[in-house]
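Engineer: sequence isn't available, so here's the structure alone:
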């Protein structure tokens, strides 16, 4: 499912226009991004938790030349599914 299909699904299930569903989805995504950018986490009970994890700096290899390269430390988004989501899949 892509974003357009998700907007269609939201519009149909919530009985709202596609434009309103698109704005609502953008607001949710923006809220999650903003919270993660501040270092917080977003928990949706029954669905899962979005959080930020820190990846340490490390040494990697250039696959083309085999030379060692330094990879900077980074913050990466993580998603941990909730119990209800796991149960729905099994």
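Structural biologist: Good, I have the coordinates. This structure is a prediction, so every number in the text was calculated from the model and none was measured.
Engineer: when you work out contacts or count neighbours from here on, use the C-alpha atoms and nothing else.
Structural biologist: Fine.
Engineer: contact partners of the lengthiest helix in the chain?
Structural biologist: The longest helix of the chain (DSSP state H) is helix 18-37. Contact partners of helix 18-37, identified using C-alpha atoms under 8 Å, 6 or more residues apart in numbering, comprise 7, 8, 10, 11, 41, 42, 50, 51, 52, 77.
Engineer: can you count the residues close to the third one?
Structural biologist: For residue 10, the neighbour count with other C-alpha atoms under 10 Å is 19.
Engineer: next up, a structure to set beside the first:
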């Protein structure tokens, strides 16, 4: 399921316009993003946990040639 399908499902389930359903979904995503950016962990029971993970840099490789990027 992609975002468009999720918006459509939300609109149908709650008898909303697609525009209103999209605003609601974007608001939810924005709240999760802002909270995680502040360093908070967001837990939604039955769905998942979101947090920003800081990882050290690593060297990439060109898959064709194996050359470092």
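Structural biologist: Now that the structure is in, tell me what you want to look at. Computed from a prediction, not measured in an experiment: that's the story for all the values here.
Engineer: quick check: TM-score for this pair?
Structural biologist: With the length set by TM-score structural alignment, normalised by the length of the second structure, the two chains reach a TM-score of 0.78; 67 aligned residues with a C-alpha RMSD of 1.9 Å.
Engineer: ok so, going back, which of the contacts of helix 18-37 of the first structure are buried, as a PyMOL select command?
Structural biologist: A single PyMOL command selects the buried members of the contacts of helix 18-37 of the first structure (16 or more other C-alpha atoms under 10 Å):
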select buried, resi 7+8+10+11+41+42+50+51+52
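Engineer: out of the contacts of helix 18-37 of the first structure, flag the one nearest to residue 61 of the first structure.
Structural biologist: Checking those against residue 61 of the first structure with C-alpha to C-alpha, the nearest one is residue 77 at 23.8 Å.
Engineer: which position in the second structure aligns with the closest one?
Structural biologist: Under the alignment (TM-score structural alignment), residue 77 of the first structure maps onto nothing in the second structure.
Engineer: hang on, residue 77 of the first structure in a strand?
Structural biologist: Yes. Under DSSP: H, G, I helix; E, B strand; the rest coil, residue 77 of the first structure falls within a strand.
Engineer: surely it touches residue 55?
Structural biologist: No. The pair formed by residue 77 of the first structure and residue 55 falls short of the contact definition of C-alpha atoms under 8 Å, at 10.2 Å.
Engineer: circling back to that earlier point, mean distance between the longest helix of the first structure and the second structure after superposition?
Structural biologist: When the second structure is overlaid, helix 18-37 of the first structure sits 0.8 Å from its aligned residues on average, using mean C-alpha distance after the TM-score superposition for the first structure.
Engineer: what comes up buried for that helix?
Structural biologist: Buried-residue list, helix 18-37 of the first structure, by 16+ other C-alpha under 10 Å: 18, 21, 22, 25, 32, 33, 36.
Engineer: so of the contacts of helix 18-37 of the first structure, which ones are in helices?
Structural biologist: 7, 8, 10, 11.
Engineer: wait, which of those residues is closest to residue 70 of the first structure?
Structural biologist: Distance to residue 70 of the first structure across these (C-alpha to C-alpha) is lowest for residue 7, with 40.9 Å.
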